[in-house]
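> sequence? don't have it. structure:
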């Protein structure tokens, strides 16, 4: 797993996929507060990943 942490962008992509999957899971089960929580986490991670120069 060390190779994953050596590449910060790859780690962020993996995390964003997991956040998307969580949001989809909660949306499919009608839990909109939880869906919004995971979408917010996705938005924060995407902002850090793509909004700042590395």
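On my side now, so go ahead. These figures come from a predicted structure and were not determined experimentally.
> use CA for all of it now, contacts and neighbours both
Will do.
> quick one: the residue nearest the centre of the chain from residue 32, how far?
For the chain, the residue nearest the mean C-alpha position is residue 16 (2.5 Å; C-alpha atoms, centre = their mean). If you measure residue 16 against residue 32 using C-alpha to C-alpha, to the nearest Å, the figure is 19 Å.
> in addition, the following structure is provided for comparison:
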């Protein structure tokens, strides 16, 4: 039930807040960042930066 509520909340946030997806990706990248090696970190940073540039921030 909690999972369903979380999914609904995510869908709601995406509809109400177009920046939500970008924030979620940054949060996810930061979480991965904690575990990743330095070369992997560079890849993650590049991916997020590319995503944000695509969104024209």
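Okay, I see it. Since the structure is predicted, the reported quantities are computational estimates derived from the model, not experimental observations.
> would you pull the TM-score for this pair?
Overlay of the two chains. TM-score (TM-score structural alignment, normalised by the length of the first structure): 0.49; 46 aligned residues with a C-alpha RMSD of 2.5 Å.
> quick one: residues contacting the residue positioned nearest the centre of the second structure.
Closest to where the C-alpha atoms of the second structure average out (C-alpha atoms, centre = their mean) is residue 25, at 0.8 Å. By C-alpha atoms under 8 Å, 6 or more residues apart in numbering, residue 25 of the second structure lies in contact with residue 48.
> and residue 13 of the first structure, how far from residue 5 of the first structure?
Taking C-alpha to C-alpha, one finds residue 13 of the first structure at 12 Å from residue 5 of the first structure.
> again, but for residue 35 of the first structure
For residue 35 of the first structure, the distance to residue 5 of the first structure - C-alpha to C-alpha - is 27 Å.
> who's more crowded, the two?
residue 35 (21 against 11; other C-alpha atoms under 10 Å).
> name the helix or strand for the spatially closest residue to the more buried one that is not a sequence neighbour, please.
Nearest non-adjacent residue to residue 35 of the first structure, counting by C-alpha to C-alpha, 6 or more residues apart in numbering: residue 23, 4.6 Å away. Element membership for residue 23 of the first structure (DSSP states H and E) is helix 8-28.
> try residue 4 of the first structure
Going by DSSP H and E, residue 4 of the first structure is part of helix 2-5.
> list of residues touching that helix?
10, 11.
> please redo it, this time with the cut-off set to 6 Å
residue 11 (C-alpha atoms under 6 Å, 6 or more residues apart in numbering).
> ditto for stretch 23-41 of the first structure
By C-alpha under 6 Å, 6+ apart, the list of residues contacting stretch 23-41 of the first structure reads residue 19.
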